[in-house]
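J.: From the sequence below, what's the structure:
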Amino acid sequence: MSARVSVDVEKDAGGDYAHLTNTAIRSFGWENVTVTVKDRSTKQPKDILSGVNGIVKAGEMLALMGPSGSGKTTLLNVLAHREATPHATVQQSLYINGTKTSLKDFRKISSYVEQEDALVGSLTVRETLYFAAKLSLPSSVTKTERIARIDALLAAFGLQGQADSLIGTPIRKGVSGGQKRRVSVAGQLITSPKILFLDEPTSGLDSAASFEVMNFVQSIARKYKIIVIASIHQPSTTTFELFDKLLLLSRGKVAYNGSIADVKDYFSTLGFNMPLYMNPAEYIIQLVNTDFSKDQTKATSQLSTIQDSWSKSQDAATMVHSIETEVSGSPIGVNSDLGHGAAANPFLVPFTLIHRSFIKSYRDIVAYGIRIAMYMGLAIMMGTVWLRLSTDQSNIQSFTNAIFFGGAFMSFMAVAYIPAFLEDLSLYHKERLNGLYGPTAFMISNFIIGLPFLFVISLLFSIIAYWLGNFRPSAEGFWVWVMWLFLDLIAAESLVVLLSSLIPIFVVALAATAFANGLWMSVNGFMVQPETLNVFWRYVFHYIDYQAYVFRGMMVNEFGKRTYTCGSDCHCMYPSKLEAECKIDGKAVLASYGYDTGNISKYVGYMLVIILGYRLLGWLVMYLRKQ
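T.: Just a heads-up that it's a prediction; the model follows:
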């Protein structure tokens, strides 16, 4: 019989979220997990994990515990087929039913819940599960089956009353912290994984909420034979007792690896009697924690004794024997068809991301609402400062200044997009590590979802600023202005995407984007005309400056088909063929900048190339950055 997991959705009165007709996963084991890095001070190899063994059976929950820096998260990442830690050498043997698996096979049967909730705050609980299903379930799963699975998960995790409540944003209150954790876990269970990794699932929760979350996880694990491995920090007694097994680490070595029920007796045999009424999790953490000990020599010696006692114990030998028995007894190729089915159709994933982003964009005021308000404020300011300029030569410089200001500062204010993009980027990284989609789908959806909003911003800004400023009064002139402003914003937002992907830290991304915009303002041809610009700045930066082409295009739009009066004395500042009529042909102004009216399509082409270049570079950064 195939080892494939066949899933039929079946909601019943008990809240079942799935019926597994064939349980393929019997056990998950690992042997001699060792992670080595170079010590920063001595430059010598240093083990942050050393010879860790373990095995968990279907339906069991394993707690990874230890003091800070003991290697819990590193071990969890190794077991989940993720990067252990940067620049580390990893030695490990991981087995499903006694057989090694590839990353591709492993992702089909496992899910990973990050310490920080990977949730979109402007979605409801039901919508969160809906998009989790759309991104992870194959197209063979019908809409009816998908809805049944979502409803059953809501019931299983006690979230029916909050199904239509928002997750919550910094501005809009949503569900509680414990409920968010349950939503995160439920979102990973949508595909009926057989192994579930939880990184600090109770972090930031009080003891009641911690128990609530882990109790739900335990009930699901028991019912559907899911293996749960969770790193957890000092749980309460009731939460601790929900686990079946404990793997206790300290300084990268195992201090205990066995049944939760045997913890007290095991340490008693070593001479460490647990005080009555004390939280056992707290007691054993104190036993193996040397960080705050006044006598470091004594504490280190005690820890070494505990670690040596475990490595030489019969329990440790029995565990290794269990792993070896699984390996020797497994049929060859058992895992070649493991998994809970094919992934979602990759061609449909971008549309799902666009749908999710659209909901977020119009609900989350931070994403575009605040930006629209900022741009409207800028339009009113600009329109009233450059209010109804007359077409006299004395205002030619003012028109030029307004064109520069409108293009450059609209571009500069794209820095307001950084927080929203970094939030999207964080979610993308977590979903990519769970194998849902890659950088191509993310980049396509991110680009498409921004277009309508940027066009609306360009249009609203232009309606106010263009007519108040008395720019060339024609429908053609207005719509050409809107086009240039639209391309300007697309390029500016694409630059934000590139720099924020390269440096995903808000303050640094903000500084880098501001610096880049300052550079583009300096070399775009307004401050210093292109013909007189320093050779270095002209040939290295001016010709790749998208603001330069926006400035050129807007200048041609304003001056290419307009004339200006030369004043009462008829002394024209710009000589032209209309000088005899006491007028200035706007083309004379363009000539002073070295511009002509025949290159508009070429300028548009350059803008599109620059936008594409930013997006491709952003895609490359995301592709190369695996974590």
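J.: When you work out contacts or count neighbours from here on, use the C-alpha atoms and nothing else.
T.: Noted.
J.: that's a strand at L64, yeah?
T.: Yes - secondary structure assignment (DSSP: H, G, I helix; E, B strand; the rest coil) places L64 inside a strand.
J.: Sequence B follows; please return its structure for comparison with A:
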Amino acid sequence: MKKQGCEVEGIDINYMIRTKATDQPSIIISSTPQLIREEDGHVAQDEAKTEERSCSGVRHVLKNVNCIAKPREILAIVGPSGAGKSSLLKILAGKASSQSGCILVNQEPVDKAQFKKNSGYVTQKDTLFPLLTVEETIMFSAKLRLCLPQEQLCSRVKSLILELGVSHIARTRIGDDRVRGISDGERRRVSIGVEIIHDPKVLILDEPTSGLDSTSALQIIDMLKLMAESRGQTIILSIHQPEYRIVKLFNTILLLSNGIVLHHGTMDLLGVNLRLVGLELPLHVSVVEFAIDSIETIQQQQKCQQFMLVFEKSKKGGKWLETRKYIKP
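T.: Below is the predicted model of the structure:
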């Protein structure tokens, strides 16, 4: 892990799950994707034999997914339910293993043990203790993760409570259905605090705005944006149909559908790509929300117009650089 930050990159990630028991051992899909390479100024299609043996009870959740998240930025993974957002987050966080592909941190193969120590993972459903106060909850996490004297622990906890904006409820119990406690938005802030008390370089969040009202959701994303910029963190999150004010805070959008990447880039580039397939963004509608609602149309239009998203690799300075562009084969 480099001190200046962590660039996290996923390359050709394939992930499959077994949906039901089978009498015979399952044969995982084995395939070699078609590559489009530019050599000597000519675009040529490298035809590789593709062997696909689908076996009953196996679902292909992620298909050749490529993504990159940079320090001081937020990468938002968006898409409809079942698109593979949570599965991709778990693989990037080291909570699950893909059948093929690799994860790079600062352009080096990830050391999973080290990465877990230097990252935080916030689940969609929190696991906070209802009878502990906000301060006690964060202190408990600090004692587990940090080897510091009590005085330094207290100082760090108080500083983080202030940064999270929960000073006014520091001595309030978390609560649950039986014990009255803090609000849902405040619970989400505390859940984030538990995972960043050790100042991780990478923070991964699964639907951090789920179940929150629009104002609370905006405040959470705004807080994460500030953390990314001030702490130099790399933040990767999944979100379901964010509103326009929230979308503006994202640096990069990764649009998934049925485990396939339809877009990876800025919000402005997403608008350009939508126009390429003949879709015009209506007034007062978020481009991300419109893209999610129009996924079927996007896939049909791309197929009809035969536009393909390709990953072109060129060797420069001893390193492989990846660029993305649309070409018409």
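J.: Now do the helices in the stretch 301-450 of structure 1.
T.: Counting by DSSP state H, counting those that start in this stretch, one finds helices in the stretch 301-450 of structure 1 at the ranges 314-329, 349-363, 370-385, 396-412, 418-433, 439-468.
J.: Of all the ones you listed, which one is nearest S231 of structure 1?
T.: For the helices of the stretch 301-450 of structure 1, the distance to S231 of structure 1 is smallest for helix 418-433, at 17.3 Å, taking CA to CA.
J.: Need the counterpart of G518 of structure 1 in structure 2.
T.: Taking TM-score structural alignment, the alignment leaves G518 of structure 1 unpaired with respect to structure 2.
J.: Just want the angle from the host helix or strand of G518 of structure 1 to helix 396-412.
T.: Secondary structure assigned from DSSP states H and E places G518 of structure 1 in helix 506-523. With axes from the mean of the first three to the mean of the last three CA atoms, to 10 degrees defining the directions, helix 506-523 of structure 1 sits at 160 degrees from helix 396-412.
J.: tell me what helix 506-523 of structure 1 is packed against?
T.: helix 396-412, helix 418-433, helix 475-502, helix 546-559 (3 or more CA pairs under 8 Å, 6 or more residues apart in numbering; DSSP states H and E).
J.: Dump those to JSON lines, plus distance to L287 of structure 1.
T.: Compiled in JSON lines, these are given as follows (distance: least, CA to CA, whole Å):
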{"stretch": "helix 396-412", "distance to L287 of structure 1": "56"}
{"stretch": "helix 418-433", "distance to L287 of structure 1": "34"}
{"stretch": "helix 475-502", "distance to L287 of structure 1": "43"}
{"stretch": "helix 546-559", "distance to L287 of structure 1": "62"}
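J.: Could you single out the most deeply buried of those?
T.: helix 546-559 (a mean of 25; mean count of other CA atoms under 10 Å).
J.: what span of structure 2 lines up against the next helix-or-strand element following that helix?
T.: The helix or strand immediately downstream of helix 546-559 of structure 1 is strand 563-565, counting by DSSP H and E. Mapped onto structure 2 with TM-score structural alignment as the criterion, strand 563-565 of structure 1 occupies no residues.
J.: In whichever helix or strand comes after strand 563-565 of structure 1, which residues are buried?
T.: Using DSSP H and E, the helix or strand that directly follows strand 563-565 of structure 1 along the chain is strand 583-585. For strand 583-585 of structure 1, a neighbour-count test (16 or more other CA atoms under 10 Å) marks K583, I584, D585 as buried.
J.: and what of stretch 150-166 of structure 2?
T.: Of the residues in stretch 150-166 of structure 2, those with enough neighbours to count as buried (16+ other CA under 10 Å) are L153, C154, R156, V157, K158, L160, I161, L164, V166.
J.: for stretch 297-316 of structure 2, same thing?
T.: If you call a residue buried by 16+ other CA under 10 Å, then stretch 297-316 of structure 2 has these buried ones: T297, I298, Q301, Q302, F307, L309, V310, F311.
J.: ditto for stretch 439-452 of structure 1
T.: Here stretch 439-452 of structure 1 shows P439, T440, A441, F442, M443, I444, S445, N446, I449, G450 as buried, counting by 16+ other CA under 10 Å.
J.: returning to that earlier point: the buried residues of stretch 150-166 of structure 2 in helices, which ones?
T.: L153, C154, R156, V157, K158, L160, I161, L164 (DSSP state H).
J.: need those residues in a markdown table with distance to C67 of structure 2, can you?
T.: Conversion of these to a markdown table gives the following (distance: CA to CA, whole Å):
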| residue | distance to C67 of structure 2 |
| --- | --- |
| L153 | 36 |
| C154 | 38 |
| R156 | 33 |
| V157 | 34 |
| K158 | 36 |
| L160 | 30 |
| I161 | 33 |
| L164 | 29 |
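J.: Just the strands from the stretch 51-200 of structure 2, written as ranges.
T.: Secondary structure of the stretch 51-200 of structure 2 by DSSP state E, counting those that start in this stretch: the strands cover 58-69, 74-78, 100-105, 108-109, 119-122.
J.: where along structure 2 do the helices fall?
T.: Listed from the start of the chain, structure 2 has helices (DSSP H) covering 85-93, 112-117, 134-145, 150-164, 184-196, 214-231, 244-247, 267-276, 287-293, 295-305.
J.: Dump these to JSON lines, plus distance to D206 of structure 2.
T.: Supplementary listing: those in JSON lines, determined by distance: least, CA to CA, whole Å:
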{"stretch": "helix 85-93", "distance to D206 of structure 2": "6"}
{"stretch": "helix 112-117", "distance to D206 of structure 2": "16"}
{"stretch": "helix 134-145", "distance to D206 of structure 2": "19"}
{"stretch": "helix 150-164", "distance to D206 of structure 2": "18"}
{"stretch": "helix 184-196", "distance to D206 of structure 2": "11"}
{"stretch": "helix 214-231", "distance to D206 of structure 2": "13"}
{"stretch": "helix 244-247", "distance to D206 of structure 2": "16"}
{"stretch": "helix 267-276", "distance to D206 of structure 2": "20"}
{"stretch": "helix 287-293", "distance to D206 of structure 2": "18"}
{"stretch": "helix 295-305", "distance to D206 of structure 2": "22"}
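J.: right, and those helices - which one's nearest L256 of structure 2?
T.: Among those, if distance is taken as CA to CA, the winner is helix 85-93, at 7.2 Å.
J.: residues in structure 1 aligned with the closest one?
T.: Alignment of helix 85-93 of structure 2 against structure 1: residues 72-80, by TM-score structural alignment.
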